[in-house]
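Novice: Sequence and predicted model, in that order:
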Amino acid sequence: MADLWTAGVAYEVYMGRWSARIADAFVRLLAVPSGRSWLDVGCGTGALTAAVLARAEPSRVTGVDPAEGFLAHARTRVTDPRVTFYSGGARSLPVPDGSFDAVVSGLMLNFVPEPEQAVAECVRAAAPGGTVAAYVWDYAEGMALLRHFWDAAAAGDPAAAPLDEGRRFPLCRPEPLADLWTRAGLSAVTVRPVEAVAVFTDFADLWTPFLGGQGPAPGHVATLSIADRDALRDRLHDALPVAADGSITLPARAWAVSGVRPS
């Protein structure tokens, strides 16, 4: 089953409440001085680009993503004249060498078939002394929504277990991320957690985004029969911490890795 990334609105319904919070925390964590130029690699629907504008006072921001549906959403979401969006892939960025003070990527790196090449391209795009940084979900332990989902999916069908992002993406842990950045020739490499909490008003608020087809978990739901889908929905509901008012509060953790291109 291929991961589907095409519809910006559906993705935002599924992951937007998380991605905006994590992007904001990530930009604050980097503490890049104002007036710098930024490149957002795999910019998607524009959550990280918007956070850079809100928090970092950049001179300019360039977003690059291969999904035209996501770019269309990003262009509607972010209309600041300092921002330009381009179509392109992380392994062959359409930008000159050494042209950005900060090269960043959010929730994307693990989906690139050759992450080493993507990081090499990020380093190429960074100016000497520039920051190269990214963040990915801690699928194995820290992303509670998906941890509950895949545990419920595997409980009903063991064949779903290999689809679990916690198993599919071993890169999404501190040690492999630090190793990837170090092997790319970056200095001052650090890996730090970035955390957020989201509140769902009720179970329907949580479950409906899984019906949009964008990403591994909704993609899996789309393959199920109506009976199997309803059974998965019920198992997931039973596993969640539902409050007396019906709301559901879930934490999420991403790992943020950063380094500096040597001068």
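Specialist: Looks like it arrived, so ask away.

Novice: CA atoms for contacts and neighbours, from now on please.
Specialist: OK.

Novice: So which residues of the stretch 1-150 of the chain form strands?
Specialist: Ranges of strands within the stretch 1-150 of the chain are 37-41, 60-65, 83-87, 100-106, 126-137, based on DSSP state E, counting those that start in this stretch.

Novice: Which elements pack onto the fourth one?
Specialist: In terms of contacts (3 or more Cα pairs under 8 Å, 6 or more residues apart in numbering; DSSP states H and E), strand 100-106 is packed against strand 37-41, helix 115-125, strand 126-137.

Novice: just the third one next, same as before
Specialist: For strand 83-87, the contact count by 3+ Cα pairs under 8 Å, 6+ apart identifies strand 60-65, helix 68-77 as packing neighbours.

Novice: Quick one: closest of the ones you listed to H237.
Specialist: Proximity of the helices and strands packed on strand 83-87 to H237 was assessed by Cα to Cα; the nearest stretch is helix 68-77, lying at 29.9 Å.

Novice: Measure how that closest one sits relative to strand 83-87, angle-wise.
Specialist: If you take axes from the mean of the first three to the mean of the last three Cα atoms, to 10 degrees, helix 68-77 sits at 170 degrees to strand 83-87.

Novice: Can you point out the buried residues in helix 68-77?
Specialist: 68-75 (16 or more other Cα atoms under 10 Å).

Novice: Including distance to P193, could the residues you listed go into JSON lines?
Specialist: As requested, these are exported to JSON lines (distance: Cα to Cα, whole Å):
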{"residue": "E68", "distance to P193": "30"}
{"residue": "G69", "distance to P193": "30"}
{"residue": "F70", "distance to P193": "26"}
{"residue": "L71", "distance to P193": "28"}
{"residue": "A72", "distance to P193": "30"}
{"residue": "H73", "distance to P193": "28"}
{"residue": "A74", "distance to P193": "26"}
{"residue": "R75", "distance to P193": "29"}
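
Novice: quick one: which of those is nearest F169?
Specialist: For these, the nearest to F169 is F70 (22.4 Å; Cα to Cα).

Novice: I'd say the closest one and A10 touch.
Specialist: No: under the criterion of Cα atoms under 8 Å, F70 is not in contact with A10, lying 9.9 Å apart.

Novice: The structure to be compared is supplied as follows:
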Amino acid sequence: MRDNKTSQAASEYDANVHKTLPRYHLFLTETLDLVKTAMPKPEAWFDTGCGTGTLILQAIECFGEMKIVAADPAEEMLSIAKKKLADYQVTYMQAGSEELVCTDNFDVVTAIMSHHYLSEELRKQATKNCYKLLKQGGVYITFETIRPTSRLGMQIGLERWQNAQLLSGKDTAAVAKHINRYGIEIFPITIQEHIDILREAGFSTVEVLWVSCMQAGFYAIK
């Protein structure tokens, strides 16, 4: 029984995420860099799909301690995050973005590699929930696996992703297991569909932040 929605056990996530997503560190550095410009002194940060808490730790190191809420549907992921962030004051919620209920408002809401597990309807609900969590003028940042707009583009993208994982040291079986989840356990959408969902949720500014191979980052301002 898998203890979270990723392709590896929670206890193995930190050791393997960079092999599965070879540019994963850029998701976090690009997120922090964007916040430095769009919201340089955040006082409240909500991280949904927080996983093992790596982004939160880096955010605290970058901006100092602030009001932080970390949410994830996986109990084991939250357990690891609590240990990693034991020296800091963090509120935890065991919930996915699509089911968030929180009356507080935040300067920053992040959802890094967490919504591509959702159906179209639930993805829209998750995005609307993130919008509701923000203060006026607050910034939302999300990174996701994306779907190319053509059959050939998808074939090339998946092959590049497969090769990158093999070069990172993952074995053939583990790579195949992950790639085979595409369209079955993870449900990517195109860059334009991401933009449309963000605009539909009510964001006044929607921009593409970063794109490489089969992943993309977006930011939106309430």
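Specialist: Great, that's in hand. Just so it is clear, the model here is predicted, and its values are computed rather than measured.

Novice: Any idea what the TM-score is?
Specialist: For this chain pair, the superposition-based TM-score is 0.74 by TM-score structural alignment, normalised by the length of structure 2; 198 aligned residues with a Cα RMSD of 3.5 Å.

Novice: on that earlier part again, export the helices and strands packed on strand 83-87 of structure 1 to TSV and tack on distance to L163 of structure 1?
Specialist: Formatted as TSV, those follow (distance: least, Cα to Cα, whole Å):
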stretch	distance to L163 of structure 1
strand 60-65	24
helix 68-77	23
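
Novice: which one of these lies closest to V123 of structure 1?
Specialist: Nearest of those to V123 of structure 1, taken as Cα to Cα: strand 60-65 at 15.1 Å.

Novice: about what we covered before: any chance of the helices and strands packed on strand 100-106 of structure 1 in CSV, plus distance to R167 of structure 1?
Specialist: Compiled in CSV, these are given as follows (distance: least, Cα to Cα, whole Å):
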stretch, distance to R167 of structure 1
strand 37-41, 24
helix 115-125, 17
strand 126-137, 13
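
Novice: Compare the ones you listed and give me the one nearest M15 of structure 1.
Specialist: Closest among those, using Cα to Cα: strand 126-137, at 11.5 Å.

Novice: nearest spatial neighbour of D97 of structure 1, skipping sequence neighbours?
Specialist: A125 (4.8 Å; Cα to Cα, 6 or more residues apart in numbering).

Novice: host element of the residue lying farthest from the centre of structure 2?
Specialist: Largest separation from the mean C-alpha position in structure 2: L152, at 26.2 Å (Cα atoms, centre = their mean). For L152 of structure 2, the host element (DSSP states H and E) is helix 151-167.

Novice: Would you indicate which residues of that helix are buried?
Specialist: 154, 157-158, 161-162, 164-166.

Novice: Can you give the contact residues for stretch 211-220 of structure 2?
Specialist: Outside stretch 211-220 of structure 2, the residues that touch it by Cα atoms under 8 Å, 6 or more residues apart in numbering are 27, 139-148, 157-158, 160-161, 191, 198, 203-210.

Novice: Mind doing that once more with 6 Å?
Specialist: Applying Cα atoms under 6 Å, 6 or more residues apart in numbering, the external contacts of stretch 211-220 of structure 2 come out as 139-146, 157, 205-210.

Novice: same deal with stretch 144-161 of structure 1?
Specialist: For stretch 144-161 of structure 1, contacts defined as Cα under 6 Å, 6+ apart pick out 164, 235-236, 251-252.

Novice: Narrow these to just the buried residues.
Specialist: Counted by 16+ other Cα under 10 Å, the contacts of stretch 144-161 of structure 1 give 164, 235-236, 252 as buried.

Novice: Tell me the one among those nearest to L39 of structure 1.
Specialist: Of all these, L39 of structure 1 sits closest to A252, with 24.9 Å by Cα to Cα.

Novice: Now W210 of structure 2: closest residue in space that isn't a chain neighbour?
Specialist: G217 (4.8 Å).

Novice: could you give the angle of the one helix or strand that neighbour maps to to helix 151-167?
Specialist: Assigned by DSSP H and E, G217 of structure 2 falls within strand 215-221. Counting by the same axes, to 10 degrees, strand 215-221 of structure 2 lies at 110 degrees to helix 151-167.

Novice: F26 of structure 1 maps to what in structure 2?
Specialist: When structure 2 is aligned by TM-score structural alignment, F26 of structure 1 is paired with T31.

Novice: meant to ask about P176 of structure 1
Specialist: So, by TM-score structural alignment, P176 of structure 1 is matched to E193.

Novice: With R233 of structure 1 instead?
Specialist: Matched across to structure 2, R233 of structure 1 finds no residue, judged by TM-score structural alignment.

Novice: residues near R233 of structure 1, how many?
Specialist: Neighbours of R233 of structure 1 under the rule other Cα atoms under 10 Å: 20.

Novice: A126 of structure 2 against E98, yeah?
Specialist: Yes: with contact defined as Cα atoms under 6 Å, A126 of structure 2 reaches E98; the gap is 3.9 Å.

Novice: okay, the two: which has more neighbours?
Specialist: Counting neighbours by other Cα under 10 Å for A126 of structure 2 and for E98 shows that A126 has the greater number, 23 against 19.

Novice: any idea how far that one is from F143 of structure 2?
Specialist: Using Cα to Cα, to the nearest Å, A126 of structure 2 is found at 14 Å from F143 of structure 2.

Novice: now swap in I179 of structure 2 and tell me
Specialist: 18 Å.

Novice: of the two, who's got more company?
Specialist: When I179 of structure 2 and F143 are compared for neighbours, F143 comes out ahead with 26 against 18, by other Cα under 10 Å.

Novice: Check which residues of the longest helix anywhere in structure 1 are buried.
Specialist: Taking DSSP state H as the criterion, structure 1 has its longest helix at helix 8-30. In terms of neighbour count (16+ other Cα under 10 Å), helix 8-30 of structure 1 has its buried residues at 8-14, 16-27, 30.

Novice: Run the chain-centre distance for that helix.
Specialist: 7 Å (Cα atoms, centre = their mean, to the nearest Å).

Novice: With stretch 192-200 of structure 2 instead?
Specialist: So, by Cα atoms, centre = their mean, the centroid of stretch 192-200 of structure 2 is 16 Å from its chain's centroid.

Novice: what's the average distance of that stretch to structure 1?
Specialist: Its matched residues in structure 1 lie on average 1.1 Å from stretch 192-200 of structure 2 after superposition (mean Cα distance after the TM-score superposition for structure 1).

Novice: and for the helix or strand P218 of structure 1 falls within, what span of structure 2 is it aligned with?
Specialist: Under the criterion of DSSP H and E, P218 of structure 1 resides in helix 216-222. Under TM-score structural alignment, helix 216-222 of structure 1 has no counterpart anywhere in structure 2.
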